[in-house]
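[1] Fold the stuff below for me.
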Amino acid sequence: MRRNKQIDIKRALALASTLNFLCSCANACLLPFLTLYFRQLGLTPVMTGIIMGAKHLITLVWSPVASFLSKHYNKRRVVINGSLVCSAAVALLLLLIPHTDVRTQGVSCNISNLSSAPVQSTLTSNQTVSSFQPQTSPTTNHTKDLVSQPGVTFAAETLVYTKSPLVATSKPALDLKTDDKSLAHTGTLSQANISIVVNKSFSKPTISSSIFYPATSSSAVVVQKRSNLKNEEMQRRKTSEEGGQFDFLGRLKAMDPQHQLFFLVLIIVSVWEFVSAPLQWTADDGLYDYLDFADATDRYSSTGLWGLLGAACGVGGAGLLVSQLHCLIVDQTPRSAVHFYCYAGLATLALPAAACLPLYLNKKRNRANGFLKAMQLVQGSPRALLCAATTVLVSVAVSSVDNFLLWQMQDHGSNELHMGLSLSLGLLSQAAFPLLAARVSKLLSPGRLLVVGAATLGLQCLYYSFLWGPWAALVAQMLSCFSIGALWWAVKVQCKDVAIPGAEKSVRRVYSALTLHLGSGLGSIAGGFVVQRFGLTWQFRGVAVGLMVWCMCLLLLQWKAPRQRRINYSRLLTADASEASDSESEQERDWLDKAMEDDDGSNNNYAGWINH
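    As a prediction, the model looks like this:
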């Protein structure tokens, strides 16, 4: 009786498109701005890259496993609804993490809006006001040193709110630099911008910035402070060893505040990705099985366009909304928290569509074997392997752009409005390429279009390294139509050429899952180290040079790769039918000949049948 249930394909596609639109809109409200929030917390580029790389690698491993388990136990709807609720709740946990003393604000932020914030100095392009208070946390020195590195420098237009570090310019001050933490808590430092350091071994006083050691200070006091610091360090190590070798919490408490912040953010983001990763795969599998049951799998790809439109609306709308707010909202909460609230609200709004989404469980189709078969198909085609390698390298470049483009724009005076509209324009330009695909395919083959897409992305990255103003990134974002849009269209054509009937979706997932998330994970980690070592500008230039070199190699490899003709299965079926009919007529003729030979008067009859 359940197989006779009426199937409404239009309703299923409408619900799937709505769910895809809302989920993409929710992700776009937060994920593009997530690395900017990490920068505001005070994390270094290396820490940011590791966190984003772990996020992609968790998706790579956990998404197919969770989809298989939900199908095996017939819990797809529970997994979809639970993923929406839990992801919204876990994402809000990031707001509970306290900010460090480093706050990077856009040019639209007014200093008067930050009068109630615990900020002690303001760094601009023309002046620096420094102050020091006895109860300052030791996080200030470490964070300021990280921000002052060449790879993480802020632009002159960007306002950086921080407390001034302790600067030691004389030898006694350098010797006493390790005692700043203990001296700050004992209150032996006086509040002065210019001070004198006195030591018995020096006859003349030495000028030092932001540090004042009283005249009664002597070498004995310094030695006593050092011994106290060593005793505290030994006691802390002893306590950590007593707690056990695998006492993670004890080791976390023994770390400096910035590393504590890093591990705390890494744990929350990992849990967040663990609960949100199964959503897309599980919903797609349920919808595909439902359309496959109704013999309408050709309409499955129509929901992908709504995902791009939802992402464009989400990133543009969130940037516009946040840019209209003050730097601090209720209860000294930074306005960047609005991104998290928008994500949670849209994820909750998608629950009715997820609850009504029609799902079908096809136990006869084994997705695991289909995925392995798809990998074998890609491995057996040289051109498919070149396409996969190109996708990995492009994913590395895209992850670098996604993680640190907003950092580069912020350094040149951009706020959330410029960022949101720029990213929204890029997504709309990417969604517009299918309208030009018919004309472009007549001029360029899919292999050549793959090269054009990678080369255009390299030009975009090179352009990003020369930004000069808030709106400068808009020009490069319009090229996304011929970079990411053209590249993924070429990948889809390659999937159709490689896949056998019924395996198109599995082959597409080999490219979207393995190559995309694998490349993004590796690119995020490597990009963080490059930005930390060489800076944002050289990171974009290095990616551009790497893509250009690969494009030249790709042209040569495509020219050397053997061409494989696509099999026309309709002609094979027609040929099989004709061969079967010929063999059947021959069998009938042999039987007739044998029957007529057995007859006494078969000679005349057989001759007459031949002549006729």
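
[2] contacts and neighbour counts: CA atoms only from here.
    OK.

[3] The stretch 301-450 of the chain: helices as residue ranges?
    Ranges of helices within the stretch 301-450 of the chain are 304-323, 337-349, 351-356, 367-379, 382-411, 416-431, 433-443, 446-464, based on DSSP state H, counting those that start in this stretch.

[4] residues making contact with the shortest one?
    So the one you mean is helix 351-356. Helix 351-356 has contacts (C-alpha atoms under 8 Å, 6 or more residues apart in numbering) with 15-16, 18-19, 77, 80-81, 84.

[5] Pipe the helices of the stretch 301-450 of the chain into JSON lines and attach mean neighbour count per row.
    Formatted as JSON lines, the helices of the stretch 301-450 of the chain follow (neighbours: other C-alpha atoms under 10 Å):
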{"stretch": "helix 304-323", "mean neighbour count": "22"}
{"stretch": "helix 337-349", "mean neighbour count": "21"}
{"stretch": "helix 351-356", "mean neighbour count": "17"}
{"stretch": "helix 367-379", "mean neighbour count": "17"}
{"stretch": "helix 382-411", "mean neighbour count": "23"}
{"stretch": "helix 416-431", "mean neighbour count": "24"}
{"stretch": "helix 433-443", "mean neighbour count": "13"}
{"stretch": "helix 446-464", "mean neighbour count": "23"}
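
[6] and for comparison, fold this next one:
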Amino acid sequence: MDKMELTEPVNLIKSVFVCNTFNFLFAAAKSCLFPFLTLYLRLLGLTATETGIIIGAKTISAFIFAPLWALCSAKFRKRRLVLMFSIFMMALTYLGLTLVMNVNHAATACPGDIPPGNMKGTLKELLHNIKTNRTDIQPTKTQLQLNQTGDITSLMKTSKSPLQPTDLPMTTTEKEKKVNKIFDYGRKLLIELGLSKAEVDGLSNSDMIGLFQDMLTQKNWQTTIRQSLSPEEMEEFFTFLDQAVDAISKGEIKVGKKITKRSLKDTWQNIKTNLKSLKTAWTVKITEAEVEGQIFLILLLTLVFGEVFASPVEKIADDAWFEFLEKIDNLEKYGKQRIFTSLAFIIFPIIVTLIVDNTTCLFSLRMHPISLHFYMFGGFLGLTFLVAFFYPTSNSEKRKYKTKITHALNLTFCKCEGLFYILTLLIVGAIYASYNNFLFWLIEDLHGKELTMGLCVSIANLAEIPMLFFSGPLVRKLGNGMAVCLSMTFLAGRTLFYSYLWTPWAVLPAEMTHAFTHTIMWYAVLSNPVFSSNPTVDRGVRSVFSSIYFGVGFSGGSILSGIVYDHYGVNILFRACAVIAIAWCPIFVIMNRCCARPSVSEIKYTRLLTSEDVNSDSDDDWLEHALKTG
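    Here you go, the predicted model:
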């Protein structure tokens, strides 16, 4: 299936079309899910530390196994087979995440269940209806006939802002105090569910009864209450219902014409029959920490093990395309396929987030709209799998892989200037991981929509396009070292701006600086004459730098940023990133000037010595593009 003879005629137009289509569809799949993966992990109840560990471990797994699979597939001439197997395993791994049970019921609850964030608006509507029809409800004059078992004093919590009843005259009798506490708790419960203190204080006791009647007869109220209250608050709510139903049944609380005593009693009696199942659900939630720990381990093992087999997709495709073009002596077309990758990352994040924001209950199947990210990912990945049947491949073995990597390591790790570029990329990679993983958490905390997040991804990728034309002149004007320093300065400003973000939409202008913090940085590093011996070694150097940035730096930064997020908060995290970036600038400039630069003759001599490797195989920036937005 993979074999292609040298004498076989090649349809170059068809091959280019297949390659571009493959890259476009694969990038479309990644852009629908990978930038938003941490949002799903948060929805499952994972902490920032756990999220950072999962992302970091996943990255290391890909960093280790992708080149191994690529090397083996080339050696045994099974590139297309391994490519298709990896695509299948990627779909299996990430679509399998949707099967993970969420103990908070948030990832499986339909938005029609009224999530806590929308509870306030729903209660406001009910409150408006109650006040509009207040003439139908007679003022309550409670006859205090509670039995001796009705004391709920032990269940009441100390409130920071005690609520005073509005229409029950305070007396000194013990039974009056008990009834007052019942309605005080009812008011406190409404505040917990989202109403303001002023709105609650304006309610009479009969209004409150009517409001609870309307709320509890709403569809899916159990899910709503369960998402809004803690287990302890739920126990208090059960007692409140028991006491209120008991008082209504004895005629101690009078209701008006619209809400009859019989309908109210029947409704709340039916609710009481469900208390056992609700208590069972909350018994499970009391052990939530244990269950979430199990979910963390399941997700960690799933993604790490899945990346072992799914990681080489882009590496194999890139190597195969380069060798295919090299064999037909048409290497000038290599690299143009990345335009379609960028195009997909510009278009599809906006589309998928726009659909998610305007979807309530996905396909009427009571699934959270975030599942749409996974299903669009699976759809595009399925199309990618079909195109992979026709992907152009070459079967030449990696003849001089070790020689190429040895030259690249000598240029980077064994020279002063190369070592400081390595340290710089390590720092920038860690900072990149910080905002790549947790910027959307900040936008979510500011009540931003997913469309804002999709625009962040699209604008960042769109900003790279014009900078491709200006990077060369700018780097030649400033010099490689100063261009890196300029990029670090923009990076510091970008992360500092994140820490003072006041509204979700304000993040969009900052995303345009991605052209400076990413595009110029990489152009300045890779165009440095110290690392430009010949095309073969250039590709090896790019592979080493990409591994440091997107492998070691990104994975380490993911873990560290998660720990900082949990202990100090997102604002401190971004400010720390800004301080590190700006503090490294003078160190880099000074050491870059102190390091002895090779002379022109030395560079030419090095190129002459390594010229025999010009035709060796590719280890291009596959890791950079695989993890760039994932």
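
[7] out of the contacts of helix 351-356 of structure 1, which are inside strands?
    If you go by DSSP state E, the contacts of helix 351-356 of structure 1 have nothing in strands.

[8] who wins for neighbours among these?
    When neighbours are counted by other C-alpha atoms under 10 Å, residue 19 leads those with 28 neighbours.

[9] I figured it hits residue 347, correct?
    No: contact between residue 19 of structure 1 and residue 347 fails when scored by C-alpha atoms under 8 Å: they sit 9.5 Å apart.

[10] so where do the helices sit in the stretch 151-300 of structure 2?
    With helices called from DSSP H, counting those that start in this stretch, the stretch 151-300 of structure 2 shows them at 174-192, 197-201, 205-216, 221-228, 231-249, 261-273, 275-286, 288-310.

[11] For those helices, could you give me JSON lines that also reports distance to residue 580 of structure 2 and mean neighbour count?
    Below are these laid out as JSON lines (distance: least, C-alpha to C-alpha, whole Å; neighbours: other C-alpha atoms under 10 Å):
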{"stretch": "helix 174-192", "distance to residue 580 of structure 2": "41", "mean neighbour count": "19"}
{"stretch": "helix 197-201", "distance to residue 580 of structure 2": "44", "mean neighbour count": "15"}
{"stretch": "helix 205-216", "distance to residue 580 of structure 2": "51", "mean neighbour count": "20"}
{"stretch": "helix 221-228", "distance to residue 580 of structure 2": "40", "mean neighbour count": "19"}
{"stretch": "helix 231-249", "distance to residue 580 of structure 2": "42", "mean neighbour count": "18"}
{"stretch": "helix 261-273", "distance to residue 580 of structure 2": "57", "mean neighbour count": "15"}
{"stretch": "helix 275-286", "distance to residue 580 of structure 2": "40", "mean neighbour count": "14"}
{"stretch": "helix 288-310", "distance to residue 580 of structure 2": "29", "mean neighbour count": "18"}
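
[12] can you tell which of those helices is closest to residue 127 of structure 2?
    Relative to residue 127 of structure 2, the nearest member of the helices of the stretch 151-300 of structure 2 by C-alpha to C-alpha is helix 205-216, separated by 6.4 Å.

[13] Against residue 489 of structure 2, how distant is the residue lying closest to residue 240 of structure 2 once chain neighbours are set aside?
    Among residues not flanking residue 240 of structure 2 along the chain, residue 182 sits closest, at 6.5 Å (C-alpha to C-alpha, 6 or more residues apart in numbering). Residue 182 of structure 2 sits at a distance of 60 Å from residue 489 of structure 2 (criterion: C-alpha to C-alpha, to the nearest Å).
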